[in-house]
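Undergrad: Requesting a structural model of the entry that follows:
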Amino acid sequence: MSRVATGSAAEQTALDFLLEQGLDLVARNFKCDVGEIDLIMRDDEGLIFVEVKYRSDDDFADVLEQIRPQQCQRIRRAAQFFLLQQQLDEATTAMRFDVIALVANRIRPQWLIDAF
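TA: Below is the predicted model:
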């Protein structure tokens, strides 16, 4: 399976998992000039910007170590752009940044809430 196909399958698995947890999908693969967000979800409290990470083996170091500070910054800037596009005020919109980690031989994803 190609890297793109694997990434797409991982995002679908993460989406299915989050939907099972009661979240609603707002957008998928949101792209803008400053970055990309894999999934944008909503719960009763606000918006959730989700980064999906997939590894094919169990040698998955701490998930947060896999996300560089520059990547967090790009995701945050993309989230700001999304809010502007939706005419939402960043100061009054509840939001957080989560990570879903998937490992090929594990059944359940690891969900890091408010990861960065």
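Undergrad: CA atoms for contacts and neighbours, from now on please.
TA: Will do.
Undergrad: host element of the closest residue to residue 27 other than its chain neighbours?
TA: Among residues not flanking residue 27 along the chain, residue 40 sits closest, at 5.0 Å (CA to CA, 6 or more residues apart in numbering). In this assignment (DSSP states H and E), residue 40 forms part of strand 35-42.
Undergrad: Can you tell me which helices and strands that strand packs against?
TA: On a contact count with 3 or more CA pairs under 8 Å, 6 or more residues apart in numbering; DSSP states H and E, strand 35-42 meets helix 3-20, strand 24-32, strand 47-55, helix 69-85.
Undergrad: is it possible to export those to JSON lines including distance to residue 96 and mean neighbour count?
TA: Output for the helices and strands packed on strand 35-42, formatted as JSON lines (distance: least, CA to CA, whole Å; neighbours: other CA atoms under 10 Å):
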{"stretch": "helix 3-20", "distance to residue 96": "14", "mean neighbour count": "16"}
{"stretch": "strand 24-32", "distance to residue 96": "14", "mean neighbour count": "15"}
{"stretch": "strand 47-55", "distance to residue 96": "5", "mean neighbour count": "22"}
{"stretch": "helix 69-85", "distance to residue 96": "10", "mean neighbour count": "16"}
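Undergrad: structure for this one too, so we can compare:
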Amino acid sequence: MDNKPQAPHLQRGISTEQLACEHLQASGLHLLHQNYRLKMGEIDLIMRDGIIIVFVEVRYRKTARYGGALLSIDPRKQARIIRTAQHYLQYRAPNAQARFDVVAVEGDNQLNWIKNAFEAG
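TA: Purely as a prediction, here's the structure:
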């Protein structure tokens, strides 16, 4: 068993994802998977909003300098999320509607939830 303490940036990432998950659940979404990982990429949260499967990228930045949390999700990162989501849908929910949301957290837990932040193309 590995009981080494986690690096502060990893601890912050976990607490930020938990904050985002709790916010989305309080808004009526239901958690399906957390940290869904494949070789091609990872999706922080997979949730259900009614009949829609929602793939959520959670980003934290201490400050808005250099564009902040939202702008840190570049086209390459979006493409990895989309490929991973397509795999998920193909094998777990082939007929489901989907959307891609972003929860951007900056500073002292200032949360911004952007629905339909990007599209699969």
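Undergrad: Just give the TM-score of the two.
TA: The TM-score (TM-score structural alignment, normalised by the length of the first structure) is 0.87; 112 aligned residues with a CA RMSD of 1.7 Å.
Undergrad: Please say which position in the second structure residue 30 of the first structure maps to.
TA: In the second structure, the residue paired with residue 30 of the first structure according to TM-score structural alignment is residue 36.
Undergrad: right, and its match touches residue 55 too?
TA: No - using CA atoms under 8 Å, residue 36 of the second structure is not in contact with residue 55, being 10.0 Å away.
Undergrad: Touching both of these two, which residues are there?
TA: Counting by CA atoms under 8 Å, 6 or more residues apart in numbering, the contacts common to residue 36 of the second structure and residue 55 are 43-46.
Undergrad: Nearest to residue 66 of the second structure among those?
TA: Nearest to residue 66 of the second structure among those is residue 44, at 22.5 Å by CA to CA.
Undergrad: Would you agree the closest one is in contact with residue 56?
TA: Yes - under the criterion of CA under 8 Å, residue 44 of the second structure makes contact with residue 56 at 6.1 Å.
Undergrad: Please work out how many residues are found near residue 101 of the first structure.
TA: 22 (other CA atoms under 10 Å).
Undergrad: So it is in contact with residue 52, correct?
TA: Yes - between residue 101 of the first structure and residue 52 there is a contact under CA under 8 Å: 6.1 Å.
Undergrad: show me the contacts for the most centrally placed residue in the second structure.
TA: Geometric centre of the second structure, nearest residue: residue 57, 2.1 Å, by CA atoms, centre = their mean. Neighbouring residues of residue 57 of the second structure by CA under 8 Å, 6+ apart: 43-45, 100-103.
Undergrad: Turn the residues you listed into CSV, columns for distance to residue 91 of the second structure.
TA: Formatted as CSV, those follow (distance: CA to CA, whole Å):
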residue, distance to residue 91 of the second structure
43, 15
44, 18
45, 17
100, 18
101, 21
102, 23
103, 25
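Undergrad: which residue sits closest to the counterpart of residue 17 of the second structure in the first structure, ignoring its sequence neighbours?
TA: Using TM-score structural alignment, the equivalent of residue 17 of the second structure in the first structure is residue 11. Closest residue to residue 11 of the first structure apart from its sequence neighbours, by CA to CA, 6+ apart: residue 52 at 6.2 Å.
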